[in-house]
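Chemist: Sharing a model that was predicted from the sequence below.
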Amino acid sequence: MTKRTVTHDTFVIERKYPAAPARVFFALSDPRAKAKWFNGPEEWGPDQHTMDFRIGGRETSVGGPKEGPQHRFEAIYQDIVPDQRIIYTYDMHLDDKRISVSLTTLELGPEGTGTRLILTEQGAYLDEFDDPALRRRGTEDLLDALGASLQDAPANA
């Protein structure tokens, strides 16, 4: 029998991007733009990704190494203010095990000619299957990939 535990953790990550808030929001909210940066390591191959970006809409991303386990992200959008804020809840699974449940808030604001993004995540990490430090590091990597996608994208994308 699995020992049932919950570890709670909150982290805040800030990033500055040399793109206007509308452009950053687009990279977070458009399915094709988000697919360019929101994925697992390259060696995993392409993720299966669906996104219905609206309040109450769902987003899923499924992928993982060929030998397993499968990583599954399942989100529900709770609040959206264009170019300013996105709030969603999400579950993470490894194969059939739910490993965490989180609330994430993304705040966007102008910073000079660019954008300051503040991500706050409040997580409940379940039954010692997940580690808050690893989640933070993975989230930092994703935000760095977002930044790289903004540098590569045309100004109107």
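Modeler: Everything's here; your move.
Chemist: Only C-alpha atoms from now on, for both contacts and neighbour counts.
Modeler: Fine.
Chemist: Check which residues of the lengthiest strand in the chain are buried.
Modeler: In terms of residue count, the longest strand belonging to the chain (DSSP state E) is strand 97-111. Judged by neighbour count (16 or more other C-alpha atoms under 10 Å), strand 97-111 contains these buried residues: 98-110.
Chemist: Which parts of this structure are helices?
Modeler: In the chain, the helices defined using DSSP state H lie at 21-29, 31-35, 132-152.
Chemist: which of these sits most buried?
Modeler: The highest mean neighbour count among the helices of the chain, using mean count of other C-alpha atoms under 10 Å, belongs to helix 21-29: a mean of 21.
Chemist: from the middle of its chain, how far away would that one be?
Modeler: The gap between where helix 21-29 is centred and where its chain is centred comes out at 13 Å by C-alpha atoms, centre = their mean, to the nearest Å.
Chemist: re the thing from before, would you list the buried residues of strand 97-111 in TSV and tack on distance to Asp131?
Modeler: Shown next, in TSV, are the buried residues of strand 97-111 (distance: C-alpha to C-alpha, whole Å):
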residue	distance to Asp131
Arg98	13
Ile99	9
Ser100	9
Val101	12
Ser102	13
Leu103	16
Thr104	16
Thr105	20
Leu106	21
Glu107	24
Leu108	27
Gly109	30
Pro110	32
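Chemist: for comparison:
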Amino acid sequence: MTDTVTRSINHAQFTIEREVPVAPAVVFQAFADPAVTAKWFGGEEGWEQGESSIAKLTLVEFGAHLDGFDTGAQREEGTLGLVDALVAYLVGQA
């Protein structure tokens, strides 16, 4: 007897945008420096920078979700929470 496993893949894309009242360099630092990332991301350990006091963060994610274990909607929901945490962190640092 042969067991058959049905495999699946679901591709998803989403875009999240936020205007943050801090300089773009501060937003970049929040992503680039692992010590700073740990403060808002909650874990362990193409960008143009100019003079500004407001940064516009645009995060575009493409994903392939295998075998129905998660979906693009679930990933987007979790990422929205992380972006909100990042904005709260940055605003608190301003």
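Modeler: On my side now, so go ahead. For clarity, every value in this text was computed on a predicted model and none was experimentally measured.
Chemist: tm score of chain vs chain?
Modeler: Scored against TM-score structural alignment, normalised by the length of the second structure, the superposed chains reach a TM-score of 0.84; 91 aligned residues with a C-alpha RMSD of 2.1 Å.
Chemist: just checking, what packs against the longest strand of the first structure?
Modeler: Under the contact definition 3 or more C-alpha pairs under 8 Å, 6 or more residues apart in numbering; DSSP states H and E, strand 97-111 of the first structure sits against helix 21-29, strand 85-94, strand 114-126.
Chemist: The longest one maps to which residues in the second structure?
Modeler: This points to strand 114-126 of the first structure. Per the alignment by TM-score structural alignment, strand 114-126 of the first structure matches residues 54-66 in the second structure.
Chemist: What does Asp33 of the second structure correspond to in the first structure?
Modeler: Asp33 of the second structure maps onto Asp30 in the first structure, by TM-score structural alignment.
Chemist: Its match: neighbour count?
Modeler: 14 (other C-alpha atoms under 10 Å).
Chemist: returning to what we had before: ok, the buried residues of strand 97-111 of the first structure vs Gly123 of the first structure, which is closest?
Modeler: When those are compared for distance to Gly123 of the first structure (C-alpha to C-alpha), Ser102 wins out at 4.2 Å.
Chemist: hang on, Pro51 of the second structure packs against Val26?
Modeler: Residue 51 of the second structure: Glu, not Pro. No. Between Glu51 of the second structure and Val26 there is no contact under C-alpha atoms under 8 Å: 11.3 Å.
Chemist: List the residues that contact Arg136 of the first structure.
Modeler: Arg136 of the first structure sits next to Phe11 when contact means C-alpha atoms under 8 Å, 6 or more residues apart in numbering.
Chemist: how about it, what's its partner in the second structure?
Modeler: Under the alignment (TM-score structural alignment), Arg136 of the first structure pairs with Glu76 in the second structure.
Chemist: That match and Val60 of the second structure, how far apart?
Modeler: Using C-alpha to C-alpha, to the nearest Å, Glu76 of the second structure is found at 10 Å from Val60 of the second structure.
Chemist: Quick test: name the residue nearest the centre of the second structure.
Modeler: Residue closest to the average C-alpha location in the second structure (C-alpha atoms, centre = their mean): Thr79, at 4.9 Å.
Chemist: Spatially nearest residue to His11 of the second structure (excluding sequence neighbours)?
Modeler: Excluding its sequence neighbours, the residue lying closest to His11 of the second structure (C-alpha to C-alpha, 6 or more residues apart in numbering) is Ala64, at 4.5 Å.
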